[in-house]
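Engineer: Predicted model and sequence below, questions to follow.
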Amino acid sequence: MLRDDINNAVKDAMKAKEERKLSTLRMVNSTIKNADIDARGQGKPPLSDAELLGVLQKMIKQRQEAVELYNKGGRAELAAQEREEIAVISAYLPKQMSEDEVKAAISAAIAETSAVGVKDMGKVIGTLKAKYTGQMDFAKASGLVKAALAG
C-alpha cells in the first residue's frame, strides 16, 4: 500500500538524515491522516490508494502555485524549497501520461460513454477518473474533453 511506502520512506529519511525529505514526508502523512479523519466524519472508510493519489496530486498543485507566487515575489529560495517538496511527493505518483496518451484515453472514454456533446462531459471525466487517477492532470484533460465534445 501507498501508506506503507510513505511510512518506510520516513524511516529511511530519518536514518539518512535527509531533513527536507523527512519534513515533506511527515507533511504528507499529516495530510493523509487529516483526509482519513474527514472521511471517517462522513461515515466513510479510510482513503484507498486511488483516493490517496488524488490527495498527493492536490498537494503538488498547491506547491506549484506557491512556486509561481514565490518566483513573482522574488523569493527564489522558497521556490526552490517548494520544488524539492514537489520532487519528493511526485515519487509516489504513477508515471504521468504524455499528451498523446491523454488524447487517446479521452477518445476511448468518449467512445465508451457514447458522449455526443458538452452535456456528456461529466460522464467522460468520470470514466477517465476511474481509470487514470494519478496519471493525468484532470484540469488539462477537462479542457481537452470539452474541445473534443464541442468540435
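Structural biologist: Noted; the coordinates are in hand.

Engineer: C-alpha only now, for contacts and for neighbours.
Structural biologist: Will do.

Engineer: Pull out the buried positions in stretch 46-56.
Structural biologist: For stretch 46-56, a neighbour-count test (16 or more other Cα atoms under 10 Å) marks 46-47, 52-56 as buried.

Engineer: ok, second structure coming up, stack it against the first:
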Amino acid sequence: MSVKNQLREDMKQAMRSGDKARLGVVRMALAAIQQREVDERIELDDAGVLGVIEKMIKQRRESVEQYRAGGRQDLVDKESAEIELLSAYLPEPLDAAELAALVDEVVAATGATSMKDMGKVMAELRHRAQGRADMAALSAQVKSRLG
C-alpha cells in the first residue's frame, strides 16, 4: 500500500475511533501532499510523499526549538506529538554503520574524487536514503569523505 493510501486509511480509522489529534495530523499531511500535487501539477509517488512528510517533520522540529526558547511547553508538547505521529509514516531509519556503507558505496559508484562531485553524490544519496536519513548529516559525511 502506498504511503498516501495509508494516510487515507488512517484518516478513516481516526474518524471512526474519534481520535481528533491523529485525525488533525493526517488531514494536515494529506492537505500538504495535495497542495504540492496541485502546485506542481503532478501525482506524487511514495518518494515525493515521503519528502513532504520529512519537510513537515523538519518544520515541527524548528517550531519546537522556538517554542522551547519562548517557554511555551504546551506548544512544545503539541508539536512533539505531531512529529511522533508523522514519523510513523517514514521507513525505518538507517543506523550509522549503514549510512557510512551507503556513502562509501555511492562515492565508489559515481566515481567521485573531490568536492566538485558532491552534487552528484548527494543526488544519488537523496534518491537511495529518502526518508531514512537526515540529509544534513549525510552531507557532512560526504564532505568529510571527499574533502
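Structural biologist: Looks like it came in fine. Owing to the predicted nature of the structure, the values given are computational and were not obtained by experimental measurement.

Engineer: JSON lines please, covering the buried residues of stretch 46-56 of the first structure and showing secondary structure and distance to residue 121 of the first structure.
Structural biologist: Listed next are these as JSON lines, based on DSSP: H, G, I helix; E, B strand; the rest coil; distance: Cα to Cα, whole Å:
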{"residue": "46", "secondary structure": "coil", "distance to residue 121 of the first structure": "29"}
{"residue": "47", "secondary structure": "coil", "distance to residue 121 of the first structure": "26"}
{"residue": "52", "secondary structure": "helix", "distance to residue 121 of the first structure": "24"}
{"residue": "53", "secondary structure": "helix", "distance to residue 121 of the first structure": "22"}
{"residue": "54", "secondary structure": "helix", "distance to residue 121 of the first structure": "20"}
{"residue": "55", "secondary structure": "helix", "distance to residue 121 of the first structure": "23"}
{"residue": "56", "secondary structure": "helix", "distance to residue 121 of the first structure": "25"}
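
Engineer: Leaving out sequence neighbours, find the closest residue to the residue nearest the centre of the first structure.
Structural biologist: Nearest residue to the geometric centre of the first structure (Cα atoms, centre = their mean): residue 57, 1.6 Å. Among residues not flanking residue 57 of the first structure along the chain, residue 134 sits closest, at 6.9 Å (Cα to Cα, 6 or more residues apart in numbering).

Engineer: so what's the one you found up against?
Structural biologist: 50, 53-54, 57, 93-94, 96 (Cα atoms under 8 Å, 6 or more residues apart in numbering).

Engineer: can you rerun that using 7 Å?
Structural biologist: Contacts for residue 134 of the first structure (Cα atoms under 7 Å, 6 or more residues apart in numbering) come out as 53-54, 57, 93-94.

Engineer: What's it aligned with over in the second structure?
Structural biologist: By TM-score structural alignment, residue 134 of the first structure lines up with residue 131 in the second structure.

Engineer: Provide the secondary structure category for that match.
Structural biologist: Following DSSP: H, G, I helix; E, B strand; the rest coil, residue 131 of the second structure is assigned to coil.

Engineer: No further questions, thank you.
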